[in-house]
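1. Would you be able to build a 3D model of this:
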Amino acid sequence: STPSTPGAAATPSNKTALTKKTGLFSSLRSEVNIGNLKATNKGAKLVELEERQTGQVPRKVFLDYIAAAGGLGFLAILLVLLFLDRGLTTFTDVWLAEWIESDESDDLKFYVPIYVGAALLASVAVYCRSIFFMVVMGMRAARAMHAKLLGVVLAAPMVFFETTPSGRILNRFTTDTEFVDNVVLQNLQQWFNCIFPVLSTIVLVSLSLYWSLLWLIPVMGLYVLLYRHTVSATRDVQRLEAVSRSPIFSHFSETLGGISTIRAFGASTRFQAASERLINQNTRCNTAQYLLTSYSTLILETLAASTVGVAALLPTLSFEFGNEVNVALAGVALASTLEMSQYLKHGTRMTLEVQKAFAGIERIVEYIDNVPIEAFGGRPPPQGKWPSSGEIAVTDLCVRYRPELPYALRHVSCTIPPKSKVGIVGRTGSGKSTFLTALWRLVEAEGGADGTGARAVCIDGVDTADLQLSGLRSRLAIIPQDPVLFNDSVRYNLDPFGEHSDADITRVLGVVQLAQLVGTFEAGLGHKVTEGGQNFSVGQRQLLCLARATLRHSLVLALDEATASIDNETDAVLQQAIRDMFADCTVLTIAHRLHTIMDSTVVMLFEAGELAEFDDPEVLLSDPESLFSRLVDETGSAAAHLRDLSRRSATLRTTEPH
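-> Down below sits the predicted model:
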């Protein structure tokens, strides 16, 4: 097959980067964009600005939290416990007042048991309410929201991790998750401890000093006005602080990753200065939070003091106007009113804190709802052994990483015969790795024979576009340029699902010449692999990845520049193992060193996102005008050796028995 004529590249539309601004703390908002890349052309930047919500916390955030905590049923149980707790506490106060007003001749045995019983029941209700809310509902919500957040991030496509700084993700799993785990629970607990006493006080006051409600209601209105006056700024600054925190995580992570390079180039001072700038911006947001808290506290204290003063005058004024008042009940009401001023003050603060906490939860809900996830549904792969031969048919394949970006691959069409050894070459950015990502559906393909994407890639006649991702990827094998090992045993890294015996694993290790090394370990196959496989060399890690791929018995294997970071000796071992273990498989090799693909049966050469050449390497090398021939000639003195390798491989293929 020959590649089709490439089509024209798509032209991305322009977009002006939008940032949300309001009047309050606009200077802070303009500063917290440090650490994010800026551009005016959509698609010209890889990392987008982190979005920040404005206005009220959506009702959906509260409903999602309630659902995670157990739903309306659990909420109803909590409300019953809250009313029972406060009702019993109020009853003990009223009962004590009745006891004081009673005649001395009344039997104490009538009042004491009821008072003690009500107090004990109130204590039990408080304990049950606290345990049910903090432990049952709180832990349930924390587990559910963390599981959803983790599930969404793990299911996100690769493009999400390419466009989202790691610090932004870390921010969601650390500080923002702390709001779900701890902050919102503590604030809601204190909010309950303030609001329900206020409700019970209103009931008491209405029973004894009912006319004082004319004063109490306006006072409560003042607290509501104060809340509305400060809640917008408090909530907005909390969001600013959260956004300003992400660049700190990103910068710290990037600095750790490149610490050797930073020191080698003497750039430590510059990176330290950048870190200080980011921390200063976050500190400014924190300072604004503290100032707002101090401001609201000052007004609340002033209002509370005024409330206490007026409350103290009420009984005197009542007597002055000749009203009959139950002295004991009035005393309880007065004491409760004095307490209520403190509850109103603290309750208003806690309402502001609850809003701040839910602004943090809002960021988690935003990720859960908005982070794109891969399409894990679809048809299961065919029963039995599939792929059965390893034929790959590509029809009019077009790939781009985001809708606003130009195509990374354009109208690629070819058929790779079964058992082919395919060398994929091309300059940086030509589309080599993108071709493999399309086969594995790390990026969803566009195009196809009918223009809808159907049958863009078929393996052994099976359209992969609507296959279950887990089923598709489990039937293919890949060895990436950066070998991936997990912090577990050697056995787990080679056979994570426990499908093979130790004898099979040892046999495969022998093929890749690692059996002797593993045999020297005291624990053998149970030897612990450290994080990232740091207790193995890069070459040994690649060979372990090859052993893992071999155990899967897949008929399609891809190597994405797997030999780029290893020495020549390990490269030779790797190449020989591939020839021995995957002789009857289709092997796709992206070449970093041309000598690794000179024995290929087919060469695919990509140029600017197009499949420019697709043929036997000997045929391409025989044409001095072919791009592959020119690429070999650019190696200088090694060109003759490469051509000789190709000739010898072609001769061996023709003489080998079929």
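
2. For the rest of this, base every contact and every neighbour count on C-alpha atoms.
-> Noted.

3. How about the contacts made by residue 155?
-> 373, 374 (C-alpha atoms under 8 Å, 6 or more residues apart in numbering).

4. same deal with the one 10 residues further on?
-> Shown here is residue 165, whose contacts under the criterion C-alpha under 8 Å, 6+ apart are 47, 250.

5. Against residue 15, how distant is it?
-> Residue 165 is 21 Å from residue 15, where distance means C-alpha to C-alpha, to the nearest Å.

6. Please apply the same query to residue 99.
-> Distance, residue 99 to residue 15, using C-alpha to C-alpha: 75 Å.

7. So for those two, which sits in the more crowded spot?
-> residue 99 (18 against 13; other C-alpha atoms under 10 Å).

8. The structure of the following sequence is requested for comparison with the preceding one:
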Amino acid sequence: MAKSGEFAEFVAEYVVKQEYEDIDEKEMQILAKLKQTVKPLIERQESHKTEANTENSVHRLRSQMSINETNNNTTEKSRTVHKLQECNGKLTQMEKPVSSTTKLDLITKYIQLFGRRSLFTIIFAYIVSTISTMASGLWLSQWSTDVIDGTDINDNNEWRNVRLGVFVVFSVIQMLAIPGAQGAISLGCVSAAKQLHSLMIERMMRATISYFDTTPMGRTLNLFAEDMDVLDSAIGFVIRVSFLKFFALIASLVMISLETPLILLAILPIIVVYMLCQRLSMTSIRQITHLDTSARSHTISYIAESYNGTAVIRAFGADRDFGRESHRRLDAHNRCQYSLLVAKCWLAVRLESLGYSIVLLSAVFAVAFRHTVGAGVAALAITYALNITDVITQLVINVTITESSLMAVERCLAFRELPIEAEWYNERTKPADNWPTMGCIQFTDYCTKYRFGLDLVLKDIAIDMKGRQRV
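-> Predicted coordinates for the structure are as follows:
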């Protein structure tokens, strides 16, 4: 023990590690003497223990930092792999249906582009035209009733002139109201198309390069060709017919109800079935229209790309392969066209069947109330009932086409969310009038990436090039 040999070191290590629990007084006295004897060894053991703990802490800290760094690198790699898996190695993005806005919001936005004044003018003109049409029909029925009742007004020139004069007034009102409404519709559609075209041109001219990398040229051409044609001409026609048939339906229901108001209770369920058929068919027609637009875009893109690479195609002798692929894409587009035609025919057949039931009800009520309803009014009601079949059918079909045409408006309005480059002029970064005062170029923590969603290719670049300094 006095020589501080190996046994003394063993005792010192035992004393340091020993926990003093369940030890009596004699053992405590012996341990106290041993501590005094091997005190230098105990201090050295405690020093070694402290150093070992410190080294272990440092080692654990380094291990934790290494694990965190590995996890961070793994996370970054997983993000990159996830991005590559999302795009599946393809740069071009598939066209997706635009459904960010509801139908009511879309109609409201189009009305804003169309113009509220034009809309009010159209409604007022069609109301005046409808009232004059119903009034002229009632006036003619009353005129025919006078002859049946034995009061031949042809012998009375003054009364005949009154009948003719009133009828001419109603006809003139219709002649002025209908062209006025159609003119307002044309002006409103042209105004909306002009604003949408200006929006698309402005966003397209300032679009980022990534948009042109990920968007096929055929899709862009289809937007500026097919969709703009819908906005310029097609949508105006279907809106015109929809307004005309809607007010004609109101006039027909009013004239049929003159026979007996009870007929409206029988016609109301049929109108509800009309609406259900329209809702059911609209879902299919909307999806088929989207498929048709997508197929047309793919066909246009393929033909344009094939035309640009004609020399390469001929050099490799792949004319037949490209011809077969072109025919396949055209067949896909034609299938969409025929499917759309079949969907419209499906709707027309069911609407025609429902319309003839209204004619049957009108005839049954005319016979049932023959003692209380005049012959002229009954004939007028049945005449309008015969026309109501075509009116409701055309109304539902044109409303359906109008809703599908509004998809072109939705696609054009989607250009507002297209990412664009910075403004041409920025007052905040505008240089002074006396710029440049000295010829130097300086970059401070400059970072850049190829496009949004990718990793940085340059990170924290700092360059300071003085005037007249060689680079």
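
9. Superposed, what's their TM-score?
-> TM-score of the superposed chains, computed with TM-score structural alignment, normalised by the length of the second structure, equals 0.76; 388 aligned residues with a C-alpha RMSD of 2.5 Å.

10. tell me the centre residue of the second structure?
-> Centroid-nearest residue in the second structure: residue 98, 2.3 Å away (criterion: C-alpha atoms, centre = their mean).

11. Residue in the first structure paired with that residue?
-> Residue pairing (TM-score structural alignment): residue 98 of the second structure is matched to residue 53 of the first structure.

12. Which of the three states applies to the residue nearest to the centre of the second structure?
-> At residue 98 of the second structure the chain is in coil, as set by DSSP: H, G, I helix; E, B strand; the rest coil.

13. residues contacting it?
-> 410, 411, 414.

14. most surrounded residue in those?
-> residue 410 (20 neighbours).

15. mind checking which helix or strand that one is in?
-> Following DSSP states H and E, one finds residue 410 of the second structure within helix 375-413.

16. now the helix or strand that that helix is followed by: which residue numbers in the first structure?
-> Note on helix 375-413 of the second structure: by DSSP H and E, the next helix or strand toward the C-terminus is strand 441-448. Aligned by TM-score structural alignment, strand 441-448 of the second structure falls on residues 392-399 of the first structure.

17. with the second structure superposed, average distance for that stretch?
-> On superposition with the second structure, the mean distance recorded for stretch 392-399 of the first structure (mean C-alpha distance after the TM-score superposition for the first structure) is 1.4 Å.

18. same deal with stretch 298-305 of the first structure?
-> By mean C-alpha distance after the TM-score superposition for the first structure, the fitted stretch 298-305 of the first structure averages 2.2 Å away from its aligned residues in the second structure.

19. how about that stretch, aligned to which bit of the second structure?
-> By TM-score structural alignment, stretch 298-305 of the first structure lines up with residues 349-356 in the second structure.

20. which residues are contacting the matching stretch?
-> Contacts for stretch 349-356 of the second structure (C-alpha under 8 Å, 6+ apart): 270, 274, 277, 386, 388, 389, 390, 392, 393.

21. count of neighbours near the third one?
-> Going back to what we said before, that points to residue 277 of the second structure. Counted with other C-alpha under 10 Å, residues neighbouring residue 277 of the second structure total 17.

22. mind listing what it touches?
-> If you count contacts by C-alpha under 8 Å, 6+ apart, then residue 277 of the second structure has 347, 350, 351 around it.

23. Distance of the last one relative to residue 395 of the second structure?
-> In this case it means residue 351 of the second structure. Here the criterion is C-alpha to C-alpha. By it, residue 351 of the second structure lies 10 Å from residue 395 of the second structure.

24. And the first one, by the same measure?
-> For residue 347 of the second structure, the distance to residue 395 of the second structure (C-alpha to C-alpha) stands at 12 Å.

25. Please enumerate the shared neighbours of the two.
-> Shared contacts of residue 347 of the second structure and residue 395, counting by C-alpha under 8 Å, 6+ apart, come down to nothing at all.

26. What residues of stretch 50-59 of the second structure count as buried?
-> By neighbour count on 16 or more other C-alpha atoms under 10 Å, the buried set for stretch 50-59 of the second structure is empty.

27. what span of the first structure lines up against it?
-> On the first structure, no counterpart of stretch 50-59 of the second structure exists by TM-score structural alignment.

28. which residue ranges form the strands in the second structure?
-> Along the second structure, the stretches classed as strands by DSSP state E are 441-448, 458-465.

29. and residue 246 of the second structure, which of those is closest to it?
-> Closest of these to residue 246 of the second structure is strand 441-448, at 57.7 Å (criterion: C-alpha to C-alpha).

30. mind checking how far the closest one is from the chain centre?
-> Distance of strand 441-448 of the second structure from its chain centroid, counting by C-alpha atoms, centre = their mean, to the nearest Å, is 39 Å.

31. what packs against that strand?
-> Here strand 441-448 of the second structure touches strand 458-465, going by 3 or more C-alpha pairs under 8 Å, 6 or more residues apart in numbering; DSSP states H and E.

32. Longest helix in the first structure, by number of residues?
-> helix 268-320 (DSSP state H).

33. For that helix, what is the distance to the chain centroid?
-> With C-alpha atoms, centre = their mean, you get 33 Å for helix 268-320 of the first structure.

34. ok now do residue 278 of the second structure, which residues does it touch?
-> Counting by C-alpha under 8 Å, 6+ apart, residue 278 of the second structure touches 347, 396, 397, 400.

35. buried subset of these?
-> 347, 396, 397, 400.

36. from these, which is closest to residue 46 of the second structure?
-> Nearest member of these to residue 46 of the second structure, counting by C-alpha to C-alpha, is residue 400, at 89.8 Å.

37. Tell me the residue in the first structure aligned with that closest one.
-> That one, residue 400 of the second structure, aligns with residue 352 by TM-score structural alignment.

38. Disregarding flanking residues, what is the spatial nearest neighbour of its match?
-> What sits nearest to residue 352 of the first structure in space, not counting adjacent residues and going by C-alpha to C-alpha, 6 or more residues apart in numbering, is residue 231, at 5.9 Å.

39. What's that neighbour aligned with over in the second structure?
-> Match for residue 231 of the first structure (TM-score structural alignment): residue 282.

40. That match contacts residue 400, doesn't it?
-> Yes - using C-alpha atoms under 8 Å, residue 282 of the second structure is in contact with residue 400, at 6.0 Å.

41. what are the ranges of the helices in the stretch 151-300 of the second structure?
-> With DSSP state H, counting those that start in this stretch as the criterion, the stretch 151-300 of the second structure has helices at 157-205, 209-214, 217-222, 228-229, 235-259, 263-308.
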